[in-house]
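Engineer: Here you go, sequence then predicted model.
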Amino acid sequence: MPITFAVPPAGVAAALAETLPQLGRSAAIEMRAPAITEAAGRFALGDQLNVARNLEEVAASDAIATPVYVLGLDQLIAGNVAAGAKLALWAHIMPTNAGAVSAEVSAADTKFAQISNGIAIGRFRNAVTRMATEEAVEGGADGEVAQLRIPALQLTLLWLRKAGADSFEPLEVSSPALEVGRHYSEKELVAALHDEAQARAAGQGDG
């Protein structure tokens, strides 16, 4: 099975088209975050947005769509990463001349949630682009592309979902136990983060 992209629910693109163009016209945003201004205007395309359906389309697409899952400390400590993560958002990641931007809606009601251009977003798109190159050259890996966020530990990971063989690539980390760009199995991820998660859950990991 090749690497695939999940299909967002109906209404996601329309929700972004309704909200973002007006947001992008904000003088404050235009001054401080030109990438967001550029992306916000392009999201006006709505359902006409060219969203990649597979790796071959990534380079020429307007955006990549991906589900965003959130994992709590209790599930991490219990070793339930794949089973314990909850779908929270749908993100459309768009490249711009000033870096990649992620526009996100709530998975519960497809209402606009946030738009940002943090470092993890650029790394996510770069990782997917790299996958496309590897797939073309040597067959690459397989699975469905998603994001995993562990808010309590300030972690964002690219999650390649494959039953029984999930792979996690840290994109933004605050933990010394993880290395950006390295691929971890579910068992390896739990082992690396278990002590830190327990300390944070007990209120001992602050500061």
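Structural biologist: It's in.
Engineer: From here on, just use CA atoms for contacts and neighbour counts.
Structural biologist: Noted.
Engineer: And the helices in the chain?
Structural biologist: 12-24, 27-32, 34-42, 73-77, 119-138, 186-201 (DSSP state H).
Engineer: Which secondary structure elements does the last one sit against?
Structural biologist: Using 3 or more Cα pairs under 8 Å, 6 or more residues apart in numbering; DSSP states H and E as the contact definition, the elements that helix 186-201 packs against are helix 73-77, strand 167-172.
Engineer: ok, now the shortest one?
Structural biologist: When contacts are defined as 3+ Cα pairs under 8 Å, 6+ apart, helix 73-77 sits against helix 186-201.
Engineer: Which residues does the helix it packs on contact?
Structural biologist: With Cα atoms under 8 Å, 6 or more residues apart in numbering as the test, helix 186-201 has contacts from 73-74, 76-77, 79, 81-82, 152-153, 165-168, 177-178, 205-206.
Engineer: these two touch, right, Thr4 and Glu135?
Structural biologist: No: at 11.6 Å, Thr4 does not count as touching Glu135 under the criterion of Cα atoms under 8 Å.
Engineer: so which of the helices and strands packed on helix 186-201 comes closest to Phe112?
Structural biologist: Among these, strand 167-172 comes nearest to Phe112, with 23.1 Å by Cα to Cα.
Engineer: Which residue lies nearest the spatial centre of this structure?
Structural biologist: The chain has Gln147 as the residue nearest its centroid, 3.8 Å off, counting by Cα atoms, centre = their mean.
Engineer: quick one: contacts for that residue?
Structural biologist: Residues in contact with Gln147 (Cα under 8 Å, 6+ apart) are 66-69, 156-159.
Engineer: I'd like those as a markdown table, with distance to Gly140 and neighbour count appended.
Structural biologist: Below are the contacts of Gln147 laid out as a markdown table (distance: Cα to Cα, whole Å; neighbours: other Cα atoms under 10 Å):
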| residue | distance to Gly140 | neighbour count |
| --- | --- | --- |
| Thr66 | 19 | 21 |
| Pro67 | 21 | 23 |
| Val68 | 23 | 25 |
| Tyr69 | 24 | 22 |
| Thr156 | 22 | 25 |
| Leu157 | 19 | 25 |
| Leu158 | 16 | 26 |
| Trp159 | 15 | 26 |
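Engineer: Below is structure B, check it against A:
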Amino acid sequence: MPIMNPETPQGLAAAVHDTLAQLRIPAGAVGDMAGLVATSPTMDGTAPLYTLRLDRLVAGEGLEAATPTGWRTLVTGTAHGVVTADADESDGALQVQQVSRGPAVAGLADAVAAAQEAGIGEVVYEMRMLQIPGISLTAVWLHTGDGTGDLLVPAAPAPAGLEPAQALRAGDLLTRVTALAETNLAEAPATPEP
């Protein structure tokens, strides 16, 4: 299964590199970000990042209701293995808003690897990243041109009922998590529409 990575916006690589360079920690420092800076970072798995709100999932709107929120890239070559860098366009320029590391990032790297190894026919997919924050789900989204054959590969840690790094038809995965979304939405305080 061929996977196309969409063309990344001009300046994304520089923004990620500059952000990592600014995170330099003095020698001997301790803490979460000590040793994070890569000597020669490699950006792998860069894809547009989409967010699906719980109310839209519960309403049955599906992936067509997911909104683009920026770009997510996996960065290797750091002292702590892989990290993610999330960027969006702010004030007319790409800016990295968050750099993360830890088990969830390792889970995403595994999901990207599983997505690249999935062997379903000769369909051409575009790689995207999907997050559904209200149920703590992050997945690699393999998007077909018309959306009818889309696959989702959940990253660990995944909600109950989903096997991390296992590709599922998008509709099947969304059906599995809808009950959890309904529960979480019912328990959440009301928030205004963005």
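Structural biologist: Received, thanks. Remember, it's a predicted structure, so these values are computed and weren't measured experimentally.
Engineer: Tell me which of the helices and strands packed on helix 186-201 of the first structure approaches Gly99 of the first structure most closely.
Structural biologist: It's strand 167-172; of those, that one is closest to Gly99 of the first structure (Cα to Cα) at 15.2 Å.
Engineer: Check what contacts the closest one and list those residues.
Structural biologist: 119-120, 123-124, 154-161, 178-186, 189.
Engineer: OK, contacts around the aligned partner of Leu162 of the second structure in the first structure?
Structural biologist: When the first structure is aligned by TM-score structural alignment, Leu162 of the second structure is paired with Leu178. By Cα under 8 Å, 6+ apart, Leu178 of the first structure lies in contact with 170, 192-193.
Engineer: again, 7 Å this time
Structural biologist: The contact partners of Leu178 of the first structure, by Cα atoms under 7 Å, 6 or more residues apart in numbering, come to Ala192.
Engineer: What sits closest to the counterpart of Gly107 of the second structure in the first structure if chain neighbours are left out?
Structural biologist: In the first structure, the residue matched to Gly107 of the second structure (TM-score structural alignment) is Arg123. Sequence neighbours aside, Leu171 is the residue nearest to Arg123 of the first structure in space, at 6.0 Å (criterion: Cα to Cα, 6 or more residues apart in numbering).
Engineer: Then Leu153 of the first structure?
Structural biologist: The shortest distance from Leu153 of the first structure to any non-neighbouring residue, by Cα to Cα, 6+ apart, is to Ser174 (6.9 Å).
Engineer: so that neighbour makes contact with Gln154?
Structural biologist: Yes: using Cα atoms under 7 Å, Ser174 of the first structure is in contact with Gln154, at 6.1 Å.
Engineer: thinking again about what came up before, the second structure: which residue goes with the residue nearest to the centre of the first structure?
Structural biologist: Matched by TM-score structural alignment, Gln147 of the first structure corresponds to Met129 in the second structure.
Engineer: And that match, how far from Ala111 of the second structure?
Structural biologist: Distance, Met129 of the second structure to Ala111 of the second structure, by Cα to Cα, to the nearest Å: 10 Å.
Engineer: and for these two, which residues touch both?
Structural biologist: Joint contacts of Met129 of the second structure and Ala111 (Cα under 7 Å, 6+ apart) are Val140.
Engineer: give the contact list for the counterpart of Trp141 of the second structure in the first structure.
Structural biologist: Matched by TM-score structural alignment, Trp141 of the second structure corresponds to Trp159 in the first structure. Trp159 of the first structure makes contacts with 145-148, 167-169, as judged by Cα under 7 Å, 6+ apart.
Engineer: Just give the number of residues close to the nearest residue to Phe43 of the first structure once chain neighbours are set aside.
Structural biologist: Nearest residue to Phe43 of the first structure, sequence neighbours excluded (Cα to Cα, 6+ apart): Ala17, at 5.2 Å. Ala17 of the first structure: 21 surrounding residues under other Cα atoms under 10 Å.
Engineer: Kindly report the same for Ala103 of the first structure.
Structural biologist: 25.
Engineer: Touching stretch 75-84 of the first structure from outside, list them.
Structural biologist: 71, 186, 190, 194, 197-198.
Engineer: What range does it cover in the second structure?
Structural biologist: Taking TM-score structural alignment, stretch 75-84 of the first structure hits residues 56-65 over in the second structure.
Engineer: Tell me the span between the first and last residue of the matching stretch.
Structural biologist: One end of stretch 56-65 of the second structure to the other measures 7 Å (Cα to Cα).
Engineer: got the buried residues for that stretch?
Structural biologist: Within stretch 56-65 of the second structure, the residues that qualify as buried are 57-58, 62-63, counting by 16 or more other Cα atoms under 10 Å.
Engineer: need those in JSON lines with distance to Arg24 of the second structure, can you?
Structural biologist: Shown next, in JSON lines, are these (distance: Cα to Cα, whole Å):
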{"residue": "Leu57", "distance to Arg24 of the second structure": "40"}
{"residue": "Val58", "distance to Arg24 of the second structure": "43"}
{"residue": "Gly62", "distance to Arg24 of the second structure": "41"}
{"residue": "Leu63", "distance to Arg24 of the second structure": "38"}
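Engineer: Show me the two of these that sit farthest apart.
Structural biologist: Using Cα to Cα, the pair of the buried residues of stretch 56-65 of the second structure lying farthest apart is Val58 and Leu63, separated by 11.7 Å.
Engineer: gap between the counterpart of Thr178 of the second structure in the first structure and Tyr184 of the first structure?
Structural biologist: Taking TM-score structural alignment, the alignment pairs Thr178 of the second structure with His194 from the first structure. For His194 of the first structure, the distance to Tyr184 of the first structure (Cα to Cα) stands at 14 Å.
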